[in-house]
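Enquirer: Please work out how this folds:
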Amino acid sequence: MKKNVSRTVVREAIIMLEVEGYVEVRKGSGIHVVSNQPRHQQAADNNMEFANYGPFELLQARQLIESNIAEFAATQVTKQDIMKLMAIQEQARGEQCFRDSEWDLQFHIQVALATQNSALAAIVEKMWTQRSHNPYWKKLHEHIDARTVDNWCDDHDQILKALIRKDPHAAKLAMWQHLENTKIMLFNETSDDFEFNADRYLFAENPVVHLDTATSGSK
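Expert: Just a heads-up that it's a prediction; the model follows:
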């Protein structure tokens, strides 16, 4: 019987089952049930509010929140903010693997600080920290060959250019697309291990583009 369930949801469920020790994902042979009991209990941690959320769910939350932060930042950004972002980019390009590095984190925090609202910067940092310690996110990254992933300096350049122009629309779209690219990369890098192609139904389309196009077309 066919179920109307996205493969993205299935993928996150498999990751959660793997973390708990119920299944193993073996490259070339599929998904194997190895136990009907959890291998170990995850200890509760009051500092890990997002510990039970799937990696793609966290990415979607970041995409929704940070794209709006970038939009607002473009209306508030100062020359000092731009100089700090340029310095971060310069340092980042000196690293062989920029993705998920400290400079990657600092760039996103600095964009949020450009709103002149420190609470927004704290939210961005919290989401990043929670993600990096999330057991499901870490399990997902075990299926990724770090040598094949892209760094995001070019994506960050597009965000920075929009902020320099003080263009809220472009800044929002650039941040949205940056995190969209991250999701696509994760889908592509894990598809072989999970033995099905990525379902882009939930994530491939950019509703911000569609909404903005519809709005501009009605004017």
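
Enquirer: C-alpha from now on. contacts and neighbour counts both.
Expert: Fine.

Enquirer: any idea whether the residue most central in space within the chain is helix, strand or coil?
Expert: By Cα atoms, centre = their mean, the chain has its centre lying nearest to residue 59, at 3.7 Å. The three-state label given to residue 59 by DSSP: H, G, I helix; E, B strand; the rest coil is helix.

Enquirer: these two touch, right, it and residue 179?
Expert: Yes. The criterion here is Cα atoms under 8 Å, and residue 59 meets it with residue 179 at 7.2 Å.

Enquirer: I'd like to know which elements the helix or strand harbouring residue 182 is packed against.
Expert: Assigned by DSSP states H and E, residue 182 belongs to helix 168-194. When contacts are defined as 3 or more Cα pairs under 8 Å, 6 or more residues apart in numbering; DSSP states H and E, helix 168-194 sits against strand 23-26, strand 30-33, helix 55-76, helix 153-164, helix 207-217.

Enquirer: here's the other one to compare against:
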Amino acid sequence: MEKMTEKGTTVDMVVSMLTERINKGDYSPGSKLPSERKLQEELGVGRLALREALSRLNALGIIETSHGKGTFVQNRLQSSTIKNILIPHFALSDSKRLQELVDARAMIESEIAGLAAQQRTKADIRRLEMILEQEVDSSTPSELVAYLDLQFHQELALIVDNHFLVLMHEALTAHIRTFLNGFVKSRNNPVEVLEAHRPILEAVKRGDAEDARSLVRLHISYSRRDYENFIEKTKE
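Expert: Have a look, this model is predicted:
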């Protein structure tokens, strides 16, 4: 699989994937993480990127490294960690709250797309294209596909010259990240998940703000229907 080459992007991906595993209970509070070599093999990343990702999680109070013993998931999470890690579980268990998140996402992301279409540069467009050019297939981990999906929307937000709008988008992304991973896994079609963003990219590329807004609203409305179907399946 072709990998994005920017170190920062790789580190962000590792942070996201490890966070997802903690969210799902793969690594429970107090449990020891696999060795660095094992994590490198599982995630397909280099030692430096992995260590930087672990350092970030350590700084957030999510994990703790004890020299000579290993790295462990924290038993007591800090308040900032609760906001970023546990709230998505509440959304997952409450369909009404999840629908509210989707509605909020549609309002904020449609405006972001419109502004991005007006403010984008050639470099911005290239970064968006790189995300959709990633080679994925049925064997690609759902965590990675979900990461690329959210990364596309995050890159759109970064184009916009509005600090508060970007912060609002980041907050929504933190809440929906865990759910999106499960949703992507249920689709069994990673290529379709990424290609659904192609029309949005084309509208932004040609500078059509209104079309970009409309396409994002349409994209998220389809997602909402799929989310509802996914929630019903998880209740069965």
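
Enquirer: Just the TM-score for the two chains, thanks.
Expert: Overlay of the two chains. TM-score (TM-score structural alignment, normalised by the length of structure 1): 0.56; 147 aligned residues with a Cα RMSD of 3.2 Å.

Enquirer: Map residue 200 of structure 2 across to structure 1 for me.
Expert: Here residue 200 of structure 2 is matched to residue 159 in structure 1, going by TM-score structural alignment.

Enquirer: Now do its match against residue 179 of structure 1, distance only.
Expert: As judged by Cα to Cα, to the nearest Å, residue 159 of structure 1 and residue 179 of structure 1 stand 11 Å apart.

Enquirer: Settle it for me: which of those two has more neighbours?
Expert: The residue with more neighbours, out of residue 159 of structure 1 and residue 179, is residue 159; 26 against 20, by other Cα atoms under 10 Å.

Enquirer: The more buried one: what's it in contact with?
Expert: 70, 170, 171, 174, 175 (Cα atoms under 8 Å, 6 or more residues apart in numbering).

Enquirer: Could you find the closest non-adjacent residue to the equivalent of the last one over in structure 2?
Expert: Looking back up the chat, that one is residue 175 of structure 1. Applying TM-score structural alignment, one finds that residue 175 of structure 1 aligns to residue 216 in structure 2. Nearest non-adjacent residue to residue 216 of structure 2, counting by Cα to Cα, 6 or more residues apart in numbering: residue 110, 5.3 Å away.

Enquirer: again, but for residue 18 of structure 1
Expert: Per Cα to Cα, 6+ apart, closest to residue 18 of structure 1 is residue 24, 5.7 Å.

Enquirer: before we move on, what about residue 106 of structure 1?
Expert: Nearest non-adjacent residue to residue 106 of structure 1 (Cα to Cα, 6+ apart): residue 88, at 7.2 Å.

Enquirer: What are the boundaries of the helices in structure 2?
Expert: Assigned by DSSP state H, the helices in structure 2 fall at 7-24, 36-43, 47-59, 79-81, 87-93, 95-119, 122-132, 142-159, 163-187, 190-195, 198-205, 209-235.

Enquirer: re the thing from before, next, count neighbours for the residue nearest to residue 106 of structure 1.
Expert: Residue 88 of structure 1, neighbours per other Cα under 10 Å, totals 18.

Enquirer: Can you give me the separation between it and residue 139 of structure 1?
Expert: Counting by Cα to Cα - residue 88 of structure 1 and residue 139 of structure 1 are separated by 29 Å.

Enquirer: and what of residue 189 of structure 1?
Expert: 13 Å.

Enquirer: one step back: mind checking which of the helices of structure 2 is nearest residue 70 of structure 2?
Expert: Of all the helices of structure 2, it is helix 36-43 that lies closest to residue 70 of structure 2, at 9.5 Å by Cα to Cα.

Enquirer: Quick check: residue 97 of structure 2 vs residue 103 of structure 2, distance?
Expert: 10 Å.

Enquirer: Pick out whichever of these two has more residues nearby.
Expert: Between residue 97 of structure 2 and residue 103, residue 103 has the larger neighbour count (other Cα under 10 Å), namely 16 against 13.

Enquirer: Please say which position in structure 1 the more buried one maps to.
Expert: With TM-score structural alignment as the criterion, residue 103 of structure 2 matches residue 60.

Enquirer: residues touching its match, list them.
Expert: Contacts of residue 60 of structure 1 (Cα under 8 Å, 6+ apart): none.

Enquirer: how close does it sit to residue 92 of structure 1?
Expert: 25 Å.

Enquirer: now do residue 7 of structure 1
Expert: Residue 7 of structure 1 is 34 Å from residue 92 of structure 1, by Cα to Cα.

Enquirer: who's more crowded, the two?
Expert: Comparing residue 7 of structure 1 with residue 92 by other Cα under 10 Å, the one with more neighbours is residue 92, at 22 against 16.

Enquirer: So which of the contacts of residue 159 of structure 1 is surrounded by the most neighbours?
Expert: residue 70 (32 neighbours).

Enquirer: give the contact list for that residue.
Expert: Residues counted as contacts of residue 70 of structure 1 (Cα under 8 Å, 6+ apart) are 111, 112, 115, 159, 168, 171, 172, 175.
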